[in-house]
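Student: sequence? don't have it. structure:
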């Protein structure tokens, strides 16, 4: 049985980010590389973006997202998730102070007071692990909550 720690370990061993797929209001797909930080106290992940970015616009329209970690011959990881955009200034400051991202937040956004900064919480719906043997079905992680 897969657990959240297994998911976190597998994903972070491949890269500190993933490709995030969202859907534009007109139905067209949009894919962007994002840094992903894994929450240690909950089964969620964090990323950030600019409020005016295409992915932020897409997630305002449709909170569903898909993620794909870089391919390795021995493992492919895919995730479906639901996004929550953090607009509250106090919550944004708390996330900034916790350093939930795997990179220097100040380098990209300056400070938590930046009006363009938008944290995005990603809650997995299902995670699929393909372990390099195409004859075997993927292992799946489905949160219990």
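Tutor: Looks like it came in fine. This structure is a prediction, so every number in the text was calculated from the model and none was measured. Residues are numbered from 1 along each chain as shown.
Student: make it CA atoms for all contacts and neighbour counts henceforth
Tutor: Will do.
Student: make sure residue 10 is indeed in a helix.
Tutor: Yes. According to DSSP: H, G, I helix; E, B strand; the rest coil, residue 10 belongs to a helix.
Student: ok, it to residue 19 distance?
Tutor: 15 Å (C-alpha to C-alpha, to the nearest Å).
Student: please apply the same query to residue 101.
Tutor: Distance of residue 101 to residue 19, computed by C-alpha to C-alpha: 15 Å.
Student: ok, those two, which is more surrounded?
Tutor: A count of neighbours by other C-alpha atoms under 10 Å puts residue 101 above the other of residue 101 and residue 19, at 21 against 18.
Student: got another, please set it beside the one above:
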């Protein structure tokens, strides 16, 4: 996969910042919540961990269109794609390990799932994006 982010963009998505995850409710209106996320530069995959019973997981199962946005002052990035709700142990463990590196170890949650999506559209501050999407 071609590079999506500049070195400054890669640094930005490794810093400790929360983001927002937007999913769609059944009536099509946006559901926006704060989340921690990780970005895999080699694959363009964004991951968010959550409870399988959360509204965001329910929404992503019904309509996979999602966006994750991180903002800090004038710097911002929005990753969009179609999420999969991953429930298998290996995928959830991988997402938790990535989250732990960026943020901290999450509290135990036997209902945890991972929302994962390949970035199909990227918007943001020009200095953070390697090529427009």
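Tutor: That came through, no problem. Bear in mind that the values here come from a model prediction, so they are computed numbers and not experimental data.
Student: TM-score of the superposition?
Tutor: Superposed pair, TM-score by TM-score structural alignment, normalised by the length of structure 2: 0.77. Supporting alignment: 127 aligned residues with a C-alpha RMSD of 2.7 Å.
Student: and residue 27 of structure 1, how far from residue 104 of structure 1?
Tutor: Distance of residue 27 of structure 1 to residue 104 of structure 1, given as C-alpha to C-alpha: 33 Å.
Student: please apply the same query to residue 61 of structure 1.
Tutor: 28 Å.
Student: of the two, who's got more company?
Tutor: In this view residue 61 of structure 1 and residue 104 are compared by other C-alpha under 10 Å, and residue 61 has more residues nearby, 13 against 10.
Student: buried residues, stretch 23-40 of structure 2. List them.
Tutor: 23, 24, 25, 31, 32, 35, 36, 37, 38, 39 (16 or more other C-alpha atoms under 10 Å).
Student: so which of those residues are in helices?
Tutor: Using DSSP state H, no member of the buried residues of stretch 23-40 of structure 2 sits in helices.
Student: just confirm residue 77 of structure 2 contacts residue 124, I think it does.
Tutor: Yes. If you go by C-alpha atoms under 8 Å, residue 77 of structure 2 and residue 124 touch, sitting 4.1 Å apart.
Student: which stretches of structure 2 form strands?
Tutor: For structure 2, the strands defined by DSSP state E occupy 19-24, 30-35, 38-40, 45-51, 65-72, 75-82, 84-86, 112-118, 121-124.
Student: packing partners of the second one?
Tutor: Going back to what we said before, that points to strand 30-35 of structure 2. Secondary-structure packing of strand 30-35 of structure 2 (3 or more C-alpha pairs under 8 Å, 6 or more residues apart in numbering; DSSP states H and E): strand 19-24.
Student: ok, average deviation of the strand it packs on from structure 1?
Tutor: In the superposition against structure 1, strand 19-24 of structure 2 averages 0.7 Å from its aligned positions (mean C-alpha distance after the TM-score superposition for structure 1).
Student: now that strand, how far from the centre of its chain.
Tutor: Between the centre of strand 19-24 of structure 2 and the centre of its chain there are 9 Å (C-alpha atoms, centre = their mean, to the nearest Å).
Student: of the buried residues of stretch 23-40 of structure 2, closest to residue 67 of structure 2?
Tutor: Checking the buried residues of stretch 23-40 of structure 2 against residue 67 of structure 2 by C-alpha to C-alpha gives residue 23 as the nearest, at 7.0 Å.
Student: show the contacting residues for the aligned partner of the closest one in structure 1.
Tutor: Correspondence of residue 23 of structure 2 to structure 1, assessed by TM-score structural alignment: residue 22. Taking C-alpha atoms under 8 Å, 6 or more residues apart in numbering as the criterion, residue 22 of structure 1 is in contact with 29, 30, 31, 55, 58, 59, 62, 64, 65, 66.
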